[in-house]
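**Q** I'll drop the sequence and a predicted model, then ask my questions.
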Amino acid sequence: MIGIVDYGMGNLFSVSKALERLGAEYFISTDKGELLAADALLLPGVGSFRDAMERLPVETVKEFAASGKPLLGICLGMQLLFEESEENGPTKGLGLLPGSVRRFPGKTADGQTYKVPHMGWNRLEFVQTSPLLKNLEEDYVYFVHSYYLDAENSDVLLAKVNYHEQVSAVVGRDNIFGMQFHPEKSSKLGMALLANFLQLVEERKAVR
């Protein structure tokens, strides 16, 4: 059973509908006991990093992560997995993965301006192997964000895109994973990524 963390700032409808299309059983909850009992957690997110950290059941998420069961952050939910963000002033994140979240400057090194937020379809470039990317081919996914993870040299970087800056698009280490884009809105590749996450969950259940 997949638990979706409800802290008032997530695309709960679109994420839950994606799970339904994949035939996955899920629940949406704020209850600590229910969330900790889940086989995996999804941490969606839309909005401000600071507001999210104020509303998020931080200790519950950290305790779940420490259990070794799979945790997937989506969009803002991915950013929350990291150490800090500069959005609305420096704010500490969950610190489950190393890295900092920065705002797109909106201007290139040679002075050319570009649109912020980053919105639209970009092609993933796979950086290293991962169960999340197993048997998949590089393709386009859908982004909507003004802040990006600065993790160019990090061993957690699984896939990236370029939007004037290197954008960490898929991240992961051990049981913690994240996707900066919206997989539930990213056509075939997005759904395949979610399916791989669900397969990872099933494999872990089998060896528990």
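**A** Arrived safely.
**Q** switch to C-alpha atoms for all contacts and neighbour counts from now on
**A** Noted.
**Q** now the helices for this protein?
**A** Using DSSP state H, the helices found in the chain span residues 12-21, 32-37, 49-55, 58-66, 76-80, 187-207.
**Q** give the buried residues for the top strand by length along the chain.
**A** Scanning the chain for the strand with the most residues, using DSSP state E, yields strand 165-173. Neighbour counts using 16 or more other CA atoms under 10 Å place 167-172 of strand 165-173 among the buried residues.
**Q** what do you get for stretch 183-196?
**A** So, applying 16+ other CA under 10 Å, buried residues of stretch 183-196: 183-186, 189-196.
**Q** can you list those in JSON lines and add distance to residue 60?
**A** Below are the buried residues of stretch 183-196 laid out as JSON lines (distance: CA to CA, whole Å):
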{"residue": "183", "distance to residue 60": "24"}
{"residue": "184", "distance to residue 60": "25"}
{"residue": "185", "distance to residue 60": "28"}
{"residue": "186", "distance to residue 60": "29"}
{"residue": "189", "distance to residue 60": "30"}
{"residue": "190", "distance to residue 60": "27"}
{"residue": "191", "distance to residue 60": "27"}
{"residue": "192", "distance to residue 60": "28"}
{"residue": "193", "distance to residue 60": "25"}
{"residue": "194", "distance to residue 60": "23"}
{"residue": "195", "distance to residue 60": "25"}
{"residue": "196", "distance to residue 60": "25"}
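**Q** farthest-apart pair in the residues you listed, please.
**A** Greatest spacing in those, by CA to CA: 185 and 196 (16.0 Å).
**Q** also this one, for the comparison:
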Amino acid sequence: MPDTAPRVVVLDYGSGNLRSAERALAAAGAAVAVTADLAAAATADGLVVPGVGAFAACMAGLEALGAGPVIAARVAAGRPVLGICVGAQVMFDGGAEHGVDTPGLGLLPGTVTRLAAARVPHMGWNTVRVPAGSRLGARDGDRFYFVHSYAAQDLGALRATGALVTTGTHDVPFAAAVEWGALTVTQFHPEKSAGTGAALLRAWTAGLPAAIPTAPAPAP
């Protein structure tokens, strides 16, 4: 990897497909470190927050590490953060699983709730609809790989912040990805999404290390 490759930290807080994310990001052109070192997470060109399993367990891992303020500070400073799957969900105000409400990091509005679908989990390939202006490198109809039973579903609240919301549908519409200032989150797994996922990670990596303007103001 050349010295000019952007430096990306995959945050190791005890949850996530760390090695598959590491390999996919390296293939996208990043110099990748998998670490729990918060100083490295704060100063890297890009920070990736993966996550699998339960919302509450992922939040407990982030809190034990003390990672929440580092993630929030990066977003406030316009330094890119990418959240994947439950690592995306924890960026919201909270999650409601099995009758338990767990606060999230509060960087995006809304509560992550169970999909009101005939069959959950939503597992496998599904298409997305991509808004104009997206930096994801994806197009309407592109297919990504999903494994989840919960999602952010208040699309109106997200769009009211000025965020770009890529949507998916599994009986009901949900946020498949959100771009808000320096923060990008994907409910799907780009590292498991073959060519479309690789293109997304290349697009995200290509934007590093340049800072992204701070999040847009809410719509009037």
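**A** Alright, I've got the coordinates. Predicted model, so just to flag it, every value in this text is computed and none were measured.
**Q** now the TM-score, please.
**A** For these two chains in superposition, a TM-score of 0.89 is obtained (TM-score structural alignment, normalised by the length of the first structure); 197 aligned residues with a CA RMSD of 1.6 Å.
**Q** compare the helices of the first structure and give me the one nearest residue 129 of the first structure.
**A** helix 187-207 (12.8 Å).
**Q** now the angle from the closest one to helix 12-21?
**A** 70 degrees (axes from the mean of the first three to the mean of the last three CA atoms, to 10 degrees).
**Q** and residue 67 of the second structure, how many neighbours?
**A** 21 (other CA atoms under 10 Å).
**Q** contacts only, for it.
**A** By CA atoms under 8 Å, 6 or more residues apart in numbering, residue 67 of the second structure lies in contact with residue 38.
**Q** apply 10 Å and report the result again.
**A** Residue 67 of the second structure makes contact with 11, 13, 36-38, 41-42, 49, 59, 61, 105, according to CA atoms under 10 Å, 6 or more residues apart in numbering.
**Q** measure it to residue 85 of the second structure for me?
**A** 17 Å (CA to CA, to the nearest Å).
**Q** next: residue 168 of the second structure.
**A** From residue 168 of the second structure to residue 85 of the second structure the distance is 14 Å (CA to CA).
**Q** ok so, going back, what is the nearest of the buried residues of strand 165-173 of the first structure to residue 206 of the first structure?
**A** Residue 206 of the first structure lies nearest to residue 172 out of the buried residues of strand 165-173 of the first structure, by CA to CA, at 21.0 Å.
**Q** for residue 98 of the first structure, see how far away the aligned residue in the first structure for residue 73 of the second structure is.
**A** Alignment note (TM-score structural alignment): residue 73 of the second structure maps to residue 63 of the first structure. Per CA to CA, residue 63 of the first structure is found 18 Å from residue 98 of the first structure.
**Q** what about these two, which has more around it?
**A** residue 98 (16 against 12).
**Q** so who does the more buried one touch?
**A** With CA under 10 Å, 6+ apart, residue 98 of the first structure has these contacts: 81-84, 149-151, 154-156.
**Q** same question, residue 53 of the second structure
**A** 15-16, 85-87, 147-148.
**Q** residue 28 of the second structure now?
**A** So residue 28 of the second structure contacts 5, 22, 197-206 (CA under 10 Å, 6+ apart).
**Q** try 8 Å
**A** Residues in contact with residue 28 of the second structure (CA under 8 Å, 6+ apart) are 198-199, 201-202, 205.
**Q** turn those residues into a markdown table, columns for distance to residue 98 of the second structure.
**A** Compiled in a markdown table, the contacts of residue 28 of the second structure are given as follows (distance: CA to CA, whole Å):
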| residue | distance to residue 98 of the second structure |
| --- | --- |
| 198 | 34 |
| 199 | 35 |
| 201 | 33 |
| 202 | 36 |
| 205 | 36 |
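**Q** any idea which of those residues is closest to residue 55 of the second structure?
**A** Of the contacts of residue 28 of the second structure, the one sitting nearest to residue 55 of the second structure (CA to CA) turns out to be residue 201, at 23.7 Å.
**Q** what number of residues lie near whichever residue in the second structure pairs up with residue 101 of the first structure?
**A** Aligned counterpart of residue 101 of the first structure in the second structure: residue 112 (TM-score structural alignment). Using other CA under 10 Å, residue 112 of the second structure has 28 other residues around it.
**Q** what lines up with residue 23 of the second structure in the first structure?
**A** Residue pairing (TM-score structural alignment): residue 23 of the second structure is matched to residue 17 of the first structure.
**Q** please apply the same query to residue 87 of the second structure.
**A** Residue 87 of the second structure maps onto residue 77 in the first structure, by TM-score structural alignment.
**Q** list the residues that contact the nearest residue to residue 152 of the second structure once chain neighbours are set aside.
**A** Distances taken as CA to CA, 6 or more residues apart in numbering put residue 112 closest to residue 152 of the second structure, at 4.5 Å, once the chain neighbours are dropped. Residues near residue 112 of the second structure by CA under 8 Å, 6+ apart: 89, 92, 94-96, 150-153.
**Q** recalculate using a threshold of 6 Å.
**A** 95, 151-152 (CA atoms under 6 Å, 6 or more residues apart in numbering).
**Q** how far away is the aligned residue in the second structure for residue 143 of the first structure from residue 84 of the second structure?
**A** In the second structure, residue 143 of the first structure lines up with residue 146, judged by TM-score structural alignment. Distance, residue 146 of the second structure to residue 84 of the second structure, using CA to CA: 11 Å.
**Q** appreciated, that's everything.
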